Each structure stands twice: as C-alpha cells, then as structure tokens.
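Asker: can you look at this prediction? I've put the sequence above it.
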Amino acid sequence: MRVVVAPDSFKGSATAGEAARALARGWLAQRPGDDVRLLPLADGGEGTLDAFAAARPDAERRTVTVPGPDGRPVSAAWLLLPDRTAVLELAQSSGLPLMASPDPLGAHTYGLGVVARTALDAGATRLVIGLGGSASTDGGTGALRALGLRLHDDQGEDLPLGGAALTQLAHLDTTDLVPPPPGGVQLLVDVTAPLTGPAGAATTYGPQKGAGPAEVALLDAALGRFADLAGGSPDQPGAGAAGGTAYGLAALWDARITPGAATVATLVGLGDALVGADLVLTGEGRFDETSLTGKVVGSLLDAAASAGVPVAVAAGQVAGPVPGSVAAVSLVELAGSLDAALNGPTTWLAEAGEALSRRLTRG
C-alpha cells in the first residue's frame, strides 16, 4: 500500500512532524513493506512555520525577542523565503502556552506586530501570517500598535494593551501606522467565526483563554466597539480568528483572510501526494465538530474524498463519529487515561498507527 501520513500537531504534546513519524513507525511495525510518505500539516496555528520550512528548505529561519502576550520577553521564530516573503506564526509570539497564568482581559498581540515590523525592516515584501493558538482577545490591536496605530480614550489618552481596554476606545489614529508591504498580507486562519456575537471570537474562544461569562460579555462588547470605529467586515467568516486579530489586520492593514489548512496543504503538495495513494493517515489532539470548520483534519477529509482516497484518523480524543473516515482511534482510550496519553504522546501515536494498521488489514 501507498500510505500518506499527514497529521496536524497534537497541541502542547507533539509537533506535526513528531506525530507523523510516530504514526508511521506504528504502521510499519505491522506492514513493513508499505510505501509510507510523511507530510506533516498545519492550519495557521502551532506548527505552521515547521510545515513551511519542511516544504521550503531554502527558507531562512530567524528569531527575534519580543514582548509575549503577558509582557514577558519571548523568542519568536519567523521565516524569510528567497522571494522576500516572510512567514510568521502568531503562536510563536502571542500564543496561549506563553502565558504564565491566564489573563483574558489583558493578554495582547503586541509581540506579533514586533515580529511583523522586524520582517519588514529585514526587507520582506510580502507577509504570510498564521493565526491560531492566541492567548488574547484584543482584535489584533496589540499587533497594530506595534506597527504604529494609536488608540485613545475620550480624554485623548493612550489605552493600555489588552482586549478589555477597547471598551474605552474613542478614537483611532492611523497617522504613524506602517503601511503593509507591497506584496500584501495573507492571513491563514483555522476557524470560520465572525468577530462578535454568539459565534464570535470572545464567546466561542474566550473561555479557552480563561474568560468567565462576565469577561466574555465584556470582551465581546469591546470588540464591537473596536469594529464601530475601524469599519471593515467584522461578519466575514474567519474575522474572529486569534481573538479577532484577523479582523483587525484586515480592517486596518488590508490583510486578506484565507483558509490556513488549504493553503498549507497546497504548499506542501498534498494534491500530488494523494495521486496513487491507497490511504491517508491523519490526526490531531482532539477531534470534534470544530475539526470540520477549516482545521487540518476536516480539510484533509474533503481533499481525500475528492481524490477518492480513504482516510483513517488518530486523535488524542475522539468526540463523536468522524464523517468520511474508514477508521478512527483515540489515544486516550489506548492509554487508559488523558494523563497517560499526554505523558507519552509519541508512544501512543505509534500504538495508534499500529492499531489502525491491524484494523484496516483485517477489514
């Protein structure tokens, strides 16, 4: 059999590359004669830089120290391609795992703006920014402030960083905002959420960042206030990505919102890999209904269905049936508990690859 192993990262426990290698190891333990190709994927969140770097060995990896989402310094990596395209990953500078403790009201994206400005100063003429895994719900105002935007209250004073401060927003000053690069800014998003409302950034993702009901309501109102002054298209699918960062960069920096999973898949050559394949083996940390709204596994299921290639899924947790797959296994079920699965993710990923190989061989 020709098998394409194309997982997403297992957030916080295994990179997409580590997951691919472990799944392949388990599969080959049962079927050593199969032709197995590794194709780690990403959707704009954690692992996006690694996916680009694997597909583009001519990319130059650089790092810069920036303020993290809670102000503490972090080292953020980015890529510079030979055509002067810079690839940035918000998770590197402003991701939730970088927080010492949750701060849903004060966390910000300022570091992302510093990385973007660094890339422009280095001669980048186009930016590709992966948006995913953010710690904040600030509408991207932190990043825009690092690029020169000023936010004032009704007394003309600068607002502090963070989403909650936007409730006091009275005026936007774009005088010193650095213009976007001539080649444009492409945003890679993994969600279809609008900026505000019941399906918006604060309501849907705020609780994951530590926001309780009152804080969610405050942040939703804050984003609405920002949209009242910034204009743009707050209802656009994906505008709510990364706590509304997609909206802010689109409205004030003319960025273009695009599906991250499909873009990365095109870059790494998923279409070519599916030609002649007998099976795709994919996975992610948790499969649930959100997996089908622009994330790697959902996008891969669609692409494989179009190519007529069956898909098997290994996930840390499987919450319900996986539409379009021929088999699915849960690492938590294999390991016996969530803690056991998290303590040895690559061990259980290999077990999952072996289990899927046995199951499909019998089938």
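Answerer: Okay, I see it.

Asker: use CA for all of it now, contacts and neighbours both
Answerer: Fine.

Asker: helix or strand for residue 21, which one?
Answerer: Residue 21 belongs to helix 16-30 when assigned by DSSP states H and E.

Asker: show me what that helix is packed against.
Answerer: Applying 3 or more Cα pairs under 8 Å, 6 or more residues apart in numbering; DSSP states H and E, one finds that helix 16-30 makes contact with strand 2-5, strand 35-38, helix 345-362.

Asker: which one of these lies nearest to residue 315?
Answerer: Ranking the helices and strands packed on helix 16-30 by proximity to residue 315 (Cα to Cα) places helix 345-362 first, at 8.4 Å.

Asker: tell me where the chain has helices.
Answerer: Under the criterion DSSP state H, helices of the chain are mapped to 16-30, 48-55, 90-94, 110-121, 141-146, 201-205, 213-230, 241-253, 260-268, 270-274, 296-307, 331-335, 338-343, 345-362.

Asker: pick the most buried one from these.
Answerer: Most buried of the helices of the chain by mean neighbour count (mean count of other Cα atoms under 10 Å) is helix 90-94; its value is a mean of 31.

Asker: between the helices of the chain, which one is nearest to residue 185?
Answerer: For those, the distance to residue 185 is smallest for helix 241-253, at 8.0 Å, taking Cα to Cα.

Asker: which helices and strands sit right next to that closest one?
Answerer: Looks like helix 241-253 contacts helix 141-146, strand 185-189, helix 201-205, helix 213-230, strand 256-259 (3+ Cα pairs under 8 Å, 6+ apart).

Asker: what about residue 314, distance to residue 338?
Answerer: Going from residue 314 to residue 338 by Cα to Cα, to the nearest Å gives 14 Å.

Asker: which one of the helices of the chain lies closest to residue 75?
Answerer: Closest to residue 75 of the helices of the chain is helix 90-94 (Cα to Cα; 7.2 Å).

Asker: as TSV, the helices of the chain with distance to residue 283 would be great.
Answerer: Formatted as TSV, those follow (distance: least, Cα to Cα, whole Å):
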stretch	distance to residue 283
helix 16-30	8
helix 48-55	15
helix 90-94	20
helix 110-121	28
helix 141-146	31
helix 201-205	22
helix 213-230	30
helix 241-253	22
helix 260-268	13
helix 270-274	15
helix 296-307	7
helix 331-335	10
helix 338-343	14
helix 345-362	9
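
Asker: and the comparison structure, right after this:
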Amino acid sequence: MKTLGEFIIEKQSEFPHATGELTALISAIKLGAKVINRDINKAGLIDILGENGSANIQGEKQMKLDVFANETLKNALEARGVVAGIASEEENNLVIFGKDRATEGKYVVLMDPLDGSSNIDVNVSVGTIFSIYHRITKIGSPISEQDFLQPGYKQVAAGYIIYGSSTMLVYTTGCGVHAFTYDPSLGVFCLSHENVRFPKQATTYSINEGYYSKFPTGVKKYIKYCQENDDKTHRPYTSRYIGSLVSDFHRNLLKGGIYIYPNTAQYPKGKIRLLYEANPMAFLAEQAGGKATNGYQRILDIEPEQLHQRTPFFVGMKSMVDDADRFMAEYKD
C-alpha cells in the first residue's frame, strides 16, 4: 500500500514541477479534503445542509457546505506558506494571503470548493476541483489578477476530490493521472489507480437533455447521432447524467464516455467556469488520453479575460469529443 505522500516523493524526479513547495501545497489540499469529507459524512446529523442565505458573484444561492468547503481549503492553503493567493468560485475577488506570502509564495490556486453541492441534500456524490499555477509576477512583488488569468496549458498541477461511496483524490502534474482512495481507518490516501487512461471504447454520453430545446443545433444533431442504431460504432449510446461535473467526469474517466454542458439560450456563453472547472478537468482529460473543447477550440488554449469566465464544455474520450466537434462545426448556428 503506497500513500499519496510516498508516491509524490517517489515520483518527484519524473514530475517536471514536483518541488518541495508543490508537495506541501498538495498536502494542504489533502488535509482540506479530509476535513470536508468528515463533515460531508455527517450531513443530516449536523447543521450543514441547505442554503446559506447568500449568493455568489454569479447570483447562485450558496449552500452551507459551499461556504464551509471554501473556508476550509482557504485556511489550509494559507497555513502552508507556499501559496500567494487563491481565486475561488465562491469568492467575488481574488484572495491575497498575508503580506510575506503574497510577495514570496510561488504558486496561486484556483478552485471550485464543492462542485455539485446542491446534491448533498439527497446524498449524491459531490467534489472539489483545484488548479495550480506558477505566479507570473516577480517574486518579491505583490500578486495581481494576471497571475490567475493564465491559459490552461500553463497549469502546473490540477485535480479533484470526489466524495462518494469512497473518497478519492485524482490529480496530475503533467505526467499522467493518478488516483488515491481515502482509508478513514488510517487517515491516509492510498494509491488505487496509477496512470489512469480513458477506455478505448465506451457508449456513454452525459448531458442534461431537459434543456434539449435550448441547445445549439450541433448538440441536438450529436444527441440524435448518439441515439441512432449502428452496430459498428456500438450505438445507441447510453445516457448517464448525475448533475455533478466531478461525478460525471469521474465515471466517464473510468468507464469511458463524454460530458457536455453546451451554451443555451439562458447561458449563451456556457455555464461551466473556465478557470475553476473546465481548465483543470481539461488538463486531466488530456493527460488520460482524452480531449476537451468548447465545441470548436481546445479548452487549454483559451486566453482567460475574467476570473469568473464561463465556457461551453465538451470533455471525455477523444473519439467522442471529435464526433461532437464535427457536428458543432457542420451545424454552426
């Protein structure tokens, strides 16, 4: 049995960015995940369910667990002293840590503290998503928003924690995707899946078909393609949609499939957050042999303009994303 800490140390020479500071940063995320996992498992027994009575900058109602997860991770990252600041889906503006760390910290972290939090009330899996970059401002000077507005291909590391029937931490530093399952009896994350790759063949598509009438024509055509009978391509495909990006992505990563959250009439620019959700998941997908686009462009090549920027999102097995992109290009609205 190999723990997350042991694995990182063992693989440091292979990982291009595996410095001691990055190891400490991932350890902080690991600690935060343990605390969040503990309280999620008490949902219904302690007062952490339901809405918090506030809204985030996108106007979405915050759940009590959203706020708790955000504060837990923020405190864990600040305590390590290697992070200059964070940007979070639950924060209106970037958060700069203490003066010394803001000038000396080498990294910035962007995160969705609790993806799918509304599902907690009905005991459905949720997750934490994180993205790590080297700051681009000079060490010794204050950090700025530009440290966070970097394209996804510049990520140093990214990953997610899924809180489900078991709790797993899945991450990449640009040398493959590795997954660790939490053993609560020992209090450690143990290596359970090394060098995870998308399967070569799969028949699952994940999309909220309740919004079908509001989808772009290309997405509608792709859904019909998925539902057609064709033995050669193993169609019709199976529809599986949980409504939690981490949960849907995790299933498709292990079992094969594609996840789609396109733009709609209500969200013409898409709903998935580029910096907090799309970029880290795209990095993981590519490292696992998959692909991620906005229907036309590689997600990791998009130049961010705003902290809370949204994007349409197509991610999963490369062949399936290729097919979806083909329909998007052919039936461009």
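Answerer: Received, thanks. A quick note: this is a predicted structure, and the numbers were derived from the prediction, not measured.

Asker: could I get the TM-score for this pair?
Answerer: For this chain pair, the superposition-based TM-score is 0.26 by TM-score structural alignment, normalised by the length of structure 2; 147 aligned residues with a Cα RMSD of 6.7 Å.

Asker: who wins for proximity to residue 189 of structure 1 among the helices of structure 1?
Answerer: Closest to residue 189 of structure 1 of the helices of structure 1, according to Cα to Cα: helix 260-268, at 4.8 Å.

Asker: what's the closest non-adjacent residue to residue 318 of structure 1?
Answerer: Nearest non-adjacent residue to residue 318 of structure 1, counting by Cα to Cα, 6 or more residues apart in numbering: residue 287, 4.9 Å away.

Asker: cool, and residue 218 of structure 2?
Answerer: residue 328 (4.2 Å).

Asker: buried ones in the host helix or strand of that neighbour, by neighbour count?
Answerer: When elements are assigned from DSSP H and E, residue 328 of structure 2 belongs to helix 318-330. Going by neighbour count (16 or more other Cα atoms under 10 Å), the buried part of helix 318-330 of structure 2 is 318, 319, 320, 321, 322, 324, 325, 326, 327, 328.

Asker: so the last one touches residue 219, yeah?
Answerer: Yes: distance between residue 328 of structure 2 and residue 219: 6.5 Å, which falls inside the contact criterion (Cα atoms under 8 Å).

Asker: make TSV out of the helices and strands packed on helix 16-30 of structure 1 and add distance to residue 187 of structure 1.
Answerer: TSV is the format used below for those (distance: least, Cα to Cα, whole Å):
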stretch	distance to residue 187 of structure 1
strand 2-5	26
strand 35-38	26
helix 345-362	30
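
Asker: any idea which of these gets closest to residue 141 of structure 1?
Answerer: Of the helices and strands packed on helix 16-30 of structure 1, nearest to residue 141 of structure 1 by Cα to Cα is helix 345-362, at 35.8 Å.

Asker: and that closest one, what does it pack against?
Answerer: The helices and strands touching helix 345-362 of structure 1, judged by 3+ Cα pairs under 8 Å, 6+ apart, are helix 16-30, strand 311-318, strand 325-330, helix 331-335.

Asker: got a markdown table for these, with distance to residue 172 of structure 1 too?
Answerer: Below are these laid out as a markdown table (distance: least, Cα to Cα, whole Å):
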| stretch | distance to residue 172 of structure 1 |
| --- | --- |
| helix 16-30 | 40 |
| strand 311-318 | 44 |
| strand 325-330 | 48 |
| helix 331-335 | 48 |
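
Asker: just tell me which of these ends up closest to residue 187 of structure 1.
Answerer: helix 16-30 (20.4 Å).

Asker: what angle sits between the closest one and strand 311-318?
Answerer: Following axes from the mean of the first three to the mean of the last three Cα atoms, to 10 degrees, one obtains 120 degrees for the angle between helix 16-30 of structure 1 and strand 311-318.

Asker: ok and helix 16-30 of structure 1 relative to helix 345-362, angle-wise?
Answerer: Interaxial angle, helix 16-30 of structure 1 versus helix 345-362 (the same axes, to 10 degrees): 40 degrees.

Asker: need the longest helix for structure 2.
Answerer: Secondary structure of structure 2 per DSSP H: the longest helix is helix 20-40.

Asker: ok, then the element right after it?
Answerer: strand 51-55.

Asker: mind listing the helices for the stretch 51-200 of structure 2?
Answerer: Under the criterion DSSP state H, counting those that start in this stretch, helices of the stretch 51-200 of structure 2 are mapped to 64-80, 99-104.

Asker: of all those helices, which lies closest to residue 245 of structure 2?
Answerer: Of the helices of the stretch 51-200 of structure 2, the one closest to residue 245 of structure 2 (Cα to Cα) turns out to be helix 64-80, at 15.1 Å.

Asker: buried stuff in the closest one?
Answerer: Residues of helix 64-80 of structure 2 classed as buried: 64-70, 72-74, 76-78, 80 (neighbour count, 16+ other Cα under 10 Å).

Asker: now residue 70 of structure 2: how far from residue 104 of structure 2?
Answerer: 23 Å.

Asker: correction: the previous question concerned residue 218 of structure 2.
Answerer: 47 Å.

Asker: repeat for residue 315 of structure 2
Answerer: Residue 315 of structure 2 sits 35 Å away from residue 104 of structure 2, taking Cα to Cα as the criterion.

Asker: and these two? which has more neighbours close in?
Answerer: Under the criterion of other Cα atoms under 10 Å, the comparison of residue 315 of structure 2 against residue 104 puts residue 315 first, with 30 against 18.

Asker: now do the contacts for the more buried one.
Answerer: 258, 259, 260, 281, 282, 285, 290, 291, 292, 293, 321 (Cα atoms under 8 Å, 6 or more residues apart in numbering).

Asker: what's the closest non-adjacent residue to it?
Answerer: residue 292 (4.2 Å).

Asker: right, and the helix or strand after the helix or strand containing the one you found?
Answerer: Secondary structure assigned from DSSP H and E places residue 292 of structure 2 in strand 290-293. Using DSSP H and E, the helix or strand that follows strand 290-293 of structure 2 in sequence is strand 310-311.

Asker: same for that next one, what does it pack against?
Answerer: strand 272-273.

Asker: I'd like the next helix or strand past the strand it packs on.
Answerer: Reading on from strand 272-273 of structure 2 to the C-terminus, the next helix or strand found by DSSP H and E is helix 279-287.

Asker: counting contacts, what elements does that next one pack onto?
Answerer: Packed next to helix 279-287 of structure 2, using 3+ Cα pairs under 8 Å, 6+ apart, are strand 126-134, strand 157-163, strand 167-172, strand 290-293, strand 313-317.

Asker: swap the cut-off to 6 Å and go again
Answerer: Of the remaining helices and strands, none touches helix 279-287 of structure 2 by 3 or more Cα pairs under 6 Å, 6 or more residues apart in numbering; DSSP states H and E.
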